[in-house]
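>>> Mind folding the following:
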Amino acid sequence: MIYLLGILIGSRYYADIKILLRALFLSTPIAFFIINRFYNRRGIHTDILLPVMLGISLLLAGWLNVNTSGFLKMRSEHSKIAGIESLEANCKITGEIAEKKRSIQTEVTLIEYNEKMLLYIDKKIGLGSVRIGDTIKCRIMPKKISNQPGSSFDYARYMERKGIFCTSYVKSNDVTIKKLKKPTLRERIMLVREWYIKSLTKDNDSQESGILVSLTIGDKSHINSDTRDSFSKAGTMHLMAVSGLHVSFIYAFVSALFSFLGRGKKGRIMKLIVSSLFIWCYTALVGFSPSITRASVMATLYEISSITERDGSGLNSLSLSALIITLISPQSLFDLGFQLSFSAILSIIFVYPGLNNMMYSEKWPLKYIWNIITVH
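Purely as a prediction, here's the structure:
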């Protein structure tokens, strides 16, 4: 919690990296010295000084992490291309390729400027002519992303937090494509995702295939606005977002499939390896969204606790997953999916037991119905 507080402070106030490092290198050794010297002796050192020094170290670590991540520079005023009217650029496709009504939309990185932008390409170029990892040479006219008139959603800030400040449109005859030769690991994962989507939608233009894509990996770009409105009015739009429930299904399926391995230690280790492989491959496929990553970490920790024969603490697992996610990507703390996912699990840990005990019944139908009501 203190580490997350450090991220919150660092997201508002920039501090010199050298000062933060010096303070961290001072407070952390003091904390370890107290642990080593006074661990078995209760006193002012362990009761007051140790928690204070550990708290300061965690606060500084969070502050340092978010300051070095470049989060404070994720503002359109820091854009290198926003003030340029027109420029020739080599744009590497780094995001999903989505077909729109009159264009093809994708996220690209301008190699010369090391900056991301949202690029719309004339649909005449053909959806199959570009793939993730390809480099497009074209002339772009960057325009700052702005909010829709009358909309309460701050779309511009949402894109800023993804490091995208500008958008541009290019005609098909102004584009030169250089095909990808050696994809990176990230590009390979995204190409597998692209292949999966195409395998479902290639010979089927119906909305059923788009819904299936959305239900399995959370990509809603293949369903039209009418279908979205129907799900929204029915109150089932949340089904279109990937969540920890997807990981639970995969974990339950794999556990049942490999139950023949038995409850012995070797069998549990094998099940840990297999289930982790399936879970983390799926997590990579959906793009390591915070809710999925949180569930994957907790599922993995649960399997590890079963091998070590220790009772797993839901709160400890949740805290560790939050720490891992924010260590890698401190800006994830401000992601709505992160906040909703962790808030939901915290409410299950702290609120659900009290609500569940409000109406205790030995009759399984009533007990089952009440459990469903309290969880939701």
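
>>> Only C-alpha atoms from now on, for both contacts and neighbour counts.
Will do.

>>> Measure how buried residue 340 is and give me the count.
Residue 340: 13 surrounding residues under other C-alpha atoms under 10 Å.

>>> and it, that's in a helix?
Yes - checked against DSSP: H, G, I helix; E, B strand; the rest coil, residue 340 lies within a helix.

>>> Now for it: which residues touch it?
Remark: with contacts taken as C-alpha atoms under 8 Å, 6 or more residues apart in numbering, residue 340 is in contact with nothing.

>>> how about the strands in the stretch 151-300 of the chain?
In chain order, the stretch 151-300 of the chain shows strands spanning 164-170, 176-178, with DSSP state E, counting those that start in this stretch as the criterion.

>>> Go through these and pick out the most buried.
Highest mean neighbour count of the strands of the stretch 151-300 of the chain: strand 164-170, a mean of 21 (counted as mean count of other C-alpha atoms under 10 Å).

>>> name the helices or strands packed onto that strand?
Helices and strands touching strand 164-170, by 3 or more C-alpha pairs under 8 Å, 6 or more residues apart in numbering; DSSP states H and E, are strand 115-122, strand 135-140, strand 143-144.

>>> Next, the second sequence, to be compared with the first:
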Amino acid sequence: MTVTLSWGALFLYCCVVLSVSGSKILFVSFTPSPSHQKPFQEIWRTLTAKGHEMHVITPNPLVNHTYANLIQYDISDVYAWAAKMNQLKKKDIKYSLQKPNFLHTFLKEFAVNRGWHAVHEYTFQLPEVKRLLDTQSSFDAVIVEWLYPTAAALAGYYRAPLIGICSLGAPTNGLDEIGNILNPVVTPDQNVPIGRSDFSFRDRLLSALYSVFIRLYYHWRIVPTEDRTVRKYLGDDIPYLGDITRNISLLLLNRNQISHRLMSVVPGIVEFGGLKYDKIVQELEPGLKHFLDNSKNGVVYFSMGAAIKQLAFLSPQQIDVFRTVLGELPYNVVWKWDNETMDEKPDNVFISSWINQTAVLGKKPLSVKFRAQL
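Predicted coordinates for the structure are as follows:
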């Protein structure tokens, strides 16, 4: 009897194991920003390593990889296009970066929306996206960046379950789609320029008005416009974009309740803040290594990211404020700057146009007192 049960269990085990196969997943992110792409890259790299067949539209493809089940659609051309557009749309970018006030909170959304629309319109025209569409593939799931609705149309195009993902928290409309309605008095949208707690009456009023405004603007302007956009490239045989986004199955957020505003979440939201990246030995540039080795009190790391060109978008007065404040700190400062020179650079500041952030933050022994990054 025991032998019979053992052979029966082995037979069932083999049937289950042999019938299991990886899923075929499309991962889509158009945002031309390395800091946004880093957590995404780790997610789809891990899914690939787990045996899933990954098709990835990304401006930051893996190089020199050995995965046979990874098909990448390289849209890195969007970086050069974005740099050119940053010069043409300098007024919009400067406006979105200026010190916020009550009215600016609403008006900047028009500038931000123009930018997102332009990125998606351009990317859908790229040869690599057309190459994907020409393959007539089918997918078990489509994972898209959940900051703007346009790319979600691909889930409707392929008739596949939709999964959203954010490299930070999700905006109000993105949370609405999965049924996670925010109370604006308790949990303001992440784009509302107020603190994390102890909200004043003005703060609560601003948050409440913004929550009404952004929902009206999203449903009456953004979604209809983007629906017309995707139909130019995907055809009319897809559901309305607003219906596609409301059919989201899962939302993944790179946030952690400990370091973000308090927010209740529905079961369809999974927060993965604190993601562990693949540990690769990172080498420091000799000059930077010497600077860090001599930072006995620790360092402050200051960066505005890859997208913001400080000399182009900051006034001389604003740059002087940063330079003065950082120069007065009792710590050494690593400042990601636009080039290798700076007038009147403080002695405690190290500048470079490219800094290996992972290597700096991971250097031992070293105390990073503060990290400021846009």
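
>>> TM-score for these two?
After superposition, the two chains reach a TM-score (TM-score structural alignment, normalised by the length of the second structure) of 0.22; 135 aligned residues with a C-alpha RMSD of 6.8 Å.

>>> circling back: the helices and strands packed on strand 164-170 of the first structure: which one's closest to residue 190 of the first structure?
With distances scored as C-alpha to C-alpha, the stretch of those nearest to residue 190 of the first structure is strand 135-140 (15.4 Å).

>>> Run through the neighbouring helices and strands of that closest one.
In this structure, strand 135-140 of the first structure packs against strand 87-99, strand 164-170, strand 176-178, with contacts taken as 3+ C-alpha pairs under 8 Å, 6+ apart.

>>> now those in a markdown table, with distance to residue 137 of the first structure?
Converted to a markdown table, those look like this (distance: least, C-alpha to C-alpha, whole Å):
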| stretch | distance to residue 137 of the first structure |
| --- | --- |
| strand 87-99 | 5 |
| strand 164-170 | 10 |
| strand 176-178 | 5 |
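
>>> coming back round to it: identify whichever of the helices and strands packed on strand 164-170 of the first structure lies nearest to residue 19 of the first structure.
Within these, the stretch nearest residue 19 of the first structure is strand 115-122; the backing value is 28.5 Å (C-alpha to C-alpha).

>>> The closest one vs strand 135-140, what angle?
For strand 115-122 of the first structure against strand 135-140, the angle by axes from the mean of the first three to the mean of the last three C-alpha atoms, to 10 degrees is 80 degrees.

>>> relative orientation of strand 115-122 of the first structure and strand 164-170 in degrees?
Using the same axes, to 10 degrees: strand 115-122 of the first structure against strand 164-170 is 30 degrees.

>>> Show me what the helix or strand containing residue 8 of the first structure packs onto, helices and strands only.
Of the helices and strands defined by DSSP states H and E, residue 8 of the first structure is found in helix 2-12. Packed against helix 2-12 of the first structure, as judged by 3+ C-alpha pairs under 8 Å, 6+ apart, are the following elements: helix 50-68.

>>> tell me which residues in the helix it packs on are buried?
50, 53-67 (16 or more other C-alpha atoms under 10 Å).

>>> wouldn't residue 176 of the first structure be in contact with residue 170 here?
No - contact between residue 176 of the first structure and residue 170 fails when scored by C-alpha atoms under 8 Å: they sit 11.0 Å apart.

>>> Give the residues shared as contacts by the two.
Residues within reach of residue 176 of the first structure and of residue 170 at once, by C-alpha under 8 Å, 6+ apart, are residue 138.

>>> Relative to residue 105 of the first structure, which of the buried residues of helix 50-68 of the first structure is nearest.
With C-alpha to C-alpha as the yardstick, the closest approach to residue 105 of the first structure among the buried residues of helix 50-68 of the first structure comes from residue 66, at 30.1 Å.

>>> Check the gap between the closest one and residue 6 of the first structure for me.
Distance, residue 66 of the first structure to residue 6 of the first structure, by C-alpha to C-alpha, to the nearest Å: 8 Å.

>>> now swap in residue 37 of the first structure and tell me
Taking C-alpha to C-alpha as the measure, residue 37 of the first structure and residue 6 of the first structure are separated by 28 Å.

>>> Which residue of the two possesses the greater neighbour count?
Residue environment comparison for residue 37 of the first structure versus residue 6 gives the larger neighbour count to residue 6, 22 against 11, counting by other C-alpha under 10 Å.

>>> Now that the more buried one has come up, it's in contact with residue 67, right?
No - in terms of C-alpha under 8 Å, residue 6 of the first structure does not count as a neighbour of residue 67; the distance is 10.2 Å.

>>> Find the helix or strand that residue 104 of the first structure is a member of.
Assignment of secondary structure by DSSP H and E places residue 104 of the first structure within strand 103-110.

>>> Tell me how many other residues crowd residue 249 of the first structure.
So residue 249 of the first structure, with other C-alpha under 10 Å, has 12 neighbours.

>>> Does residue 271 of the first structure touch residue 255 like I think?
Yes - counting by C-alpha under 8 Å, residue 271 of the first structure touches residue 255, with 7.1 Å between them.

>>> And the two? Which one has more around it.
More neighbours sit around residue 271 than around the other of residue 271 of the first structure and residue 255, counting by other C-alpha under 10 Å; the figures are 23 against 17.

>>> if I look at the more buried one, how far off is residue 299 of the first structure?
Using C-alpha to C-alpha, which is the criterion applied here, residue 271 of the first structure is 12 Å from residue 299 of the first structure.

>>> Show me where the stretch 201-350 of the first structure has its helices.
Residue ranges of the helices in the stretch 201-350 of the first structure, as given by DSSP state H, counting those that start in this stretch, are 207-217, 225-233, 244-257, 265-285, 290-308, 314-328, 336-350.

>>> out of those, nearest to residue 93 of the first structure?
For residue 93 of the first structure, the closest of the helices of the stretch 201-350 of the first structure is helix 265-285, at 17.3 Å, according to C-alpha to C-alpha.

>>> now the angle from the closest one to helix 290-308?
An angle of 170 degrees separates the directions of helix 265-285 of the first structure and helix 290-308 when computed by the same axes, to 10 degrees.

>>> which other helices and strands contact helix 265-285 of the first structure?
Packing contacts for helix 265-285 of the first structure, counted by 3+ C-alpha pairs under 8 Å, 6+ apart, involve helix 185-201, helix 244-257, helix 290-308.
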